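> Need a 3D model of the sequence below.
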Amino acid sequence: MPKPLTDQEKRKQISVRGLAGVENVSDLKTNFNRHLHFTLVKDRNVATKRDYYFALANTVRDHLVGRWIRTQQHYYEKDPKLGLDMEELQDIEEDAGLGNGGLGRLAACFLDSMASLGLAAYGYGIRYEFGIFNQKIVNGWQVEEADDWLRYGNPWEKARPEYMRPVHFYGRVEHTPEGVKWVDTQVVLALPYDTPVPGYRNNVVNTMRLWSAKAPCDFNLKDFNVGGYIQAVLDRNLAENISRVLYPNDNFFEGKELRLKQEYFVVAATLQDIVRRFKSSKFGSTEVVRVDLSTLPDKVAIQLNDTHPALAIPELMRILLDTEHQTWEKAWDIVTRTCAYTNHTVLPEALERWPIDLFQNLLPRHLEIIFEINRRHLERIANLYPGDHDRLRRMSLVEEGDQKKINMAHLCIVGSHAVNGVARIHSDIIKATLFKDFYEVDPHKFQNKTNGITPRRWLVMCNPGLAEVIAERIGEDYIRDLGQLKNLLEFVDDDSLIRDIAKVKQENKLKFSAYLEEHYKVKINPNSMFDVQVKRIHEYKRQLLNCLHIITLYNRIKKEPNKNWTPRTIMIGGKAAPGYHTAKLIIRLITAVGDIVNHDEVVGDRLKVIFLENYKVTLAEKIIPASDLSEQISTAGTEASGTGNMKFMLNGALTIGTMDGANVEMAEEAGEENLFIFGMRVDDVDAMDKSGYDAMEYYNRIPELKLAMDQIAGGYFSPDQHDLFKDIVNMLLHHDRFKVFADYEAYIKCQDKVSALYKNPKEWTKMVIHNIAGCGKFSSDRTISQYAREIWGMEPSLERIPAPDDPRQ
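Model (predicted):
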């Protein structure tokens, strides 16, 4: 009799079958060995772990390819509308960090949902050679290292040189009787690489197409003497630098020429690709022929994911006017019906404003088109509001000042048929403040699409134990319809469910504790509360408020060491933009506080502070299932939505947070009594902005706050350099835009409630069940279904595409 499989071994086999799309594990082993021998030319005596990874990846890829081809054939035959999501998109196997913060990760969730819903959708972005930097912590400071993620190749992508497209820069504009011509340009080639995006159990495999910059063969090869030739070949790097590296700023605009080149590069290549596919589908061939593009909006939807692809608007106008010779009115109608804009931030420093001088040099034809869009736009506004010159100034696409600039958000609004925020409160804020003038003119354009996350990656894959416990109670269908999680409420008082969920959490904590010990050389108490804040380091996210709580807790334990304290392991992780001095200093403060707290024998394992180095998706998949408490503590009105908050909620962590972003809707769905909500609301923050925020009043009135600040300022946490944190102290006391002290007292009291509840495991876990049951709304499937129906004019399909004839596929 063979030895029966353990539960863990069964889960592994199920996971392997699901991963590869095969029913027979022996087939998978056969194909794995075939790739190891014939693709990688290795045997087990000399193969490395990387060889094994590539053999497995190629095996899985084999099973995707048949479905991928069948999906594209299905789209071609049915000719459905194309929904597009243009931005650096995803985070795959080897952590291809091709996006910043939540925006890139959100796009990856959207791709998963579009494939799982059977939508004919492409994700477009740039194939950065170097993605978001790798973060090292050296002597407490962040140090950046290049992320050479392609060093060993990428088994998932397929280069498509046959679809390479030219992208033009610089040059000048000629107005001739035959039309407008953009001449004497420099050309860079855009080489596409395709990655399959499989849907969930429906045989659909969509495409993510990323563009890589290549110099043309004749790039600067004008001189035939040896020196000129050598330099010309070396100068090819100037063209290929466009896709070399991702700008690592999150919620901060950096107006560099290379960044504008990147934004135009992805837009120009993508629009050529869209037009090519539109024309070939119309005529049943791959030839690009002359065809009226007036029906483009019936077949194509372009979603501008923030303002980074805003140049799609003038670029599509340029194609329609200069190449297709449409009238302005006809071209503008096509553009506005095709494009829609999603706003992802209200922070003024994050909004893109490009200098006109830079535009004039790099994209002279597009500047002309933007000026004409603006002229017609302002003419309309002047007719609607005669004599209101201030309104014209506020609504102009061109901002006056020492240096004239193009406001890209205004361009997006004017050139789109729909504008949406990413959580209800955020959508209300942009209508009431940021885009108030535009909302008054075109209220019908403005919508809300609350963000979501894919339950496939953020539950089934990263937390299979919890996924299984849920499935045992309500079945597996919730994975495609997350709203079914509400059925868990029937079991909220069921002792067996309470016990099972607590058991899975403890297993995840033990596993993560072992991981920390192995990789970070840190030993923590797995029975302590895992209190976690992981996200980009930014003043508005208020890691400093968390830090002040740590210091306050430390001081309390030191003062009353014999009290029955709830033990906590507080983990903070995230990257600071390399040029963001305050954010890097915040990291240094966290590491400095950790050094003091973690080595204090009086405190012991009742409080530990860990900065999680190099936070990325693969680390998130480990820490989120192990977390007890999720910190979502931004100043009300600053976090557009957040998606980390949803991931923690789905994985059984409780939220301590402000009424900001999607926290508001999370509290509605789970019941506000099942979250730890504290602090100012948006109206309170607005009122304080009007009356004035006086940090010193809080500092002088609250003894624990004063003590913490005096310790930071006096060098208690930096004994070798007493004034190390003077810039943080000065900012918090005198020019803190995000009002940390105003929420300190409420935050500390709320944390006390957290500590008290954690001592009652049963009640804590019942609250967890309420939260998991309330997660249904926060599936990206729901978000994408709303985009499809309410913006793109297409219907999601839960039909399976027939599997390929080859039974192995």
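
> all contacts plus neighbour counts: C-alpha atoms, from now on.
Noted.

> Tell me if residue 530 really is in a strand.
Yes: counting by DSSP: H, G, I helix; E, B strand; the rest coil, residue 530 is located in a strand.

> can you give me how far the helix ranked longest in the chain is from the chain middle?
In the chain, taking DSSP state H as the definition, the longest helix is helix 49-78. Distance of helix 49-78 from the chain centroid (Cα atoms, centre = their mean, to the nearest Å) equals 25 Å.

> same question, stretch 516-523
28 Å.

> Here is a second sequence; please produce its structure as well for comparison:
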Amino acid sequence: MKKSLPLSDIKSVLEDRGLDQNEVQNVLVEDARTGLTVETLKKAIQNNLFYVQGKYPEIATRNDYYMALAYAVRDRILQRWVASVKQYLQEKHRIVSYLSAEYLLGPHLANNLINLGIYKETEQATKELGISLDWLIEKEVEPGLGNGGLGRLAACYMDSLATLEVPAIGYGIRYQFGIFEQDIRDGWQVEDTDNWLRRGNPWEIARRELSYDVKLGGYLQHYTDRDGKFRSKWIPELTVKGVAYDTPILGYKVNTTNTLRLWKSEAPRSFDFQSFNAGDYNFAVNQKIVCENLSKVLYPNDETLNGKKLRLQQQYFFVSCSLQDMIGIHLRQGEKIEDFQSTFSVQLNDTHPAVAIAEMMRLLLDEHDLDWSTAWRVTSRTFAYTNHTLLPEALEKWDLELFQSVLPRHLEIIYEINRRFLDEVTVRVYGDPEKIRSLSLIGEGPRKYIKMANLACVGSYAINGVAALHTELLKKTVLKDFYALYPEKFSNKTNGVTPRRWMVLSNPKLTELISSKIGDGWIKHLEELSGLEKFADDPDFQKQWMDVKLEMKKNLARKIKNRTGIDVNPESMFDIQVKRIHEYKRQHLNILHVITLYNRIKQNPEIDIVPRTFVFAGKAAPGYKLAKLMIKLINSVGDIVNNDPDVKDRLKVVFYPNYNVTNAQKIYPAADLSEQISTAGKEASGTGNMKLSMNGALTIGTLDGANVEIRECVGEENFFLFGLTAEEVARIKSEGYNPYGYYQNNAELKLAMDQISSGYFSHLDDTVFKDLVKSLLYDDQFLLFADYQSYIECQDKVDVAYRDKVKWAKMSILNTARMGKFSSDRSIQEYCEDIWKVKSVPVSLNGN
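Have a look, this model is predicted:
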């Protein structure tokens, strides 16, 4: 990457080249906008503070300085962004289009400084201005555009696409409000508004001129056109305008800067002047309110019919805007609509954007007048589908009547896709009615429904899972009939995470230590971490490694004290489970282990156990009552354990509120033990397991998702394995699983459950956890009791291993050293080679 000369040297150099005074001034202005030196950065911050924020230092707020710095960094990215877009379009490269309902990006500022390679320069520039860079970084509010692994994966993939210099554009929704801010009151999760845009967003650029109309509701008119073709005309009840907001996504130390294009919903006419003049002030702005609801909040509560309807409208809204935008880009390059797939390869990130297949057909048939066969050829060569779940309830299904009320034309198209598809299927499976029902896009029952995963499978040229085990289970279970029909479509693409955010940014001390031994090439080529293996037995390196870990634990301990008021011992083992709260992820198995240790201490106060700090974090969906009960249980157990004098600080339980990217970056580097304890066969992949291992945490886990591959890579001896396999889970369920029998026959389990049930942890109120106890004793879908004893015994092995500091340090180093496979760069490279068929396109900047 080209570095700028200091301003003090530029003028004389330019004058020596024969430039006149005006030309010199133009170059100086350009350098002030794009220069990467301490001097130019200082000047840029000062200029933005005055000319953009309208402030001078004596009255400038912390947010003013943050915005001034953010705009200075964005200016330097814009030069690369414009060059990238220009080169892609001029040279007509195939572009990857990533459709995702979520992008859990995390804060931009520090990540962009690292990718630009100017973190230290910026730190010095702000220091010379009398402000702290850390102080400004902490001011940034992270974008509320995602919730969990799906959105975080999309963000990692956008980072890797840019770093690998692959032309790409991510499409999604510009949610005004994130899912929610989580607070804990009296142990319960309380949801508050996540108004992440309240102070503005300096990273985005509104493209007001770039907007598309999206139809919703209404009815169809059928007619025969002048050529004798049967046509459908959609008369919508409502038309919404989607306006583009673009955010640059910069690669690591490359010029490539891709686009994240998010759509904001607006009314085509936001104010009814006639109604206002007539005194009907509410009706005058009613359409504005209705239309803006579509991009108002991430994942509206869909327990109600209106909530379900809004969610379907959201999905269709961003898909329609995105496809119209892609078609516009394609046609402006002088290409024929029949060759759309030569310009874009569109990846569906789970089933949320699967309606894109029907929308693409509608656009080609109704707007661009293609015949069915040609339209289907284009569509089926455009889309690829990533499946992210094995849970049948998570494979989206839409009630047919609801779907018809929102998208009547699309229902008609889906019926036609299904008719043609089932004609093919009937021949190939020789009339097997059960298989035909399984493959059909329409589900039968008391109420018919549309199976979005089936639509995605039929309309995509490639289907992939996100971990080796997950993909194999897809082939054998939820998508087995599609695999039998189209085995050539299926492949595995194990997830990965970006080391730039999850190591370099989150754990700078560890990054510095690693680079001092093996150089910094690993940041772009994570497999180079294997060079650490030769230091795994080095006592000096082990000490340095564990000193960094202790420093990260001290940092987290301070955060925990400030956030929760709980004092924790940094010398204790930090036992971490941070992820979305869900029964299949089994946070309640973890807390049963805490209760078991607590009871052992109560029964023998002098017992010798390794001191542990248990850290939980994660959000429960607002309507998920059992998940919210699990949070309450964790906090209630913590209230007892943390304050019992018999425990003597040997156990501490912390629930860290409002888990998001910002907080995750503080937690991962401090972890000693990574809890990956989901029921085997339920987790598609997981990415938290990767981030924790990269930062030197040892994993206790089942053979589920990417745990299987992590264990293969780090070595069985460096992984604490427990529990049933996916095959054993299936067998036990088929034979008739009786959780009550496990409860009756295990004394420690029975004592723990009886304490929860009796109100021991809830001020003797035996009703608080009644529903949670009932679900575990009589309806344990996730075999928690079946895995309990194996888990407890495995945790006892962890206790023994942690006592051997030399062995633990070696295991920790090897965990990091062997995580090269789990970079999102590797994942994206596989997508590029096997699915998208695209190559890197290095971007030139000013001819360099």
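
> Quick check: next helix or strand after the longest helix of structure 1?
strand 82-86 (DSSP states H and E).

> what's the angle from that following strand to helix 49-78?
140 degrees (axes from the mean of the first three to the mean of the last three Cα atoms, to 10 degrees).

> what packs against the next helix or strand after strand 82-86 of structure 1?
Next in sequence after strand 82-86 of structure 1, counting helices and strands by DSSP H and E, comes helix 101-116. Helix 101-116 of structure 1 sits against strand 121-126, strand 186-198, helix 780-787, with contacts defined as 3 or more Cα pairs under 8 Å, 6 or more residues apart in numbering; DSSP states H and E.

> average gap between the longest one and structure 2?
Relative to the matching residues in structure 2, strand 186-198 of structure 1 has an average distance of 0.6 Å after the fit, by mean Cα distance after the TM-score superposition for structure 1.

> next one: the first one
Relative to structure 2, and after both are superposed, strand 121-126 of structure 1 has an average distance of 0.5 Å to its aligned residues, where the measure is mean Cα distance after the TM-score superposition for structure 1.

> Tell me the residues of structure 2 aligned with that strand.
Counting by TM-score structural alignment, strand 121-126 of structure 1 falls onto residues 168-173 of structure 2.

> Please apply the same query to the longest one.
The counterpart of strand 186-198 of structure 1 in structure 2, using TM-score structural alignment, spans residues 238-250.

> Check stretch 296-309 of structure 1 too.
Under TM-score structural alignment, the match for stretch 296-309 of structure 1 is residues 340-353.

> Next: stretch 143-151 of structure 1.
Using TM-score structural alignment, stretch 143-151 of structure 1 lines up with residues 190-198 of structure 2.

> Need the contact partners of that stretch.
Stretch 190-198 of structure 2 is touched from outside by 141-144, 176-184, 622, with contacts defined as Cα atoms under 8 Å, 6 or more residues apart in numbering.

> Over to stretch 686-704 of structure 1?
Around stretch 686-704 of structure 1, the neighbours that count as contacts under Cα under 8 Å, 6+ apart are 552, 705-706, 732-734, 736, 739, 741-742, 745.

> Buried residues, that stretch. List them.
The neighbour-count check on stretch 686-704 of structure 1 (16 or more other Cα atoms under 10 Å) flags 693-695, 698-699, 704 as buried.

> same thing with stretch 751-758 of structure 2?
Of the residues in stretch 751-758 of structure 2, those buried (16+ other Cα under 10 Å) are 751-753, 755-758.
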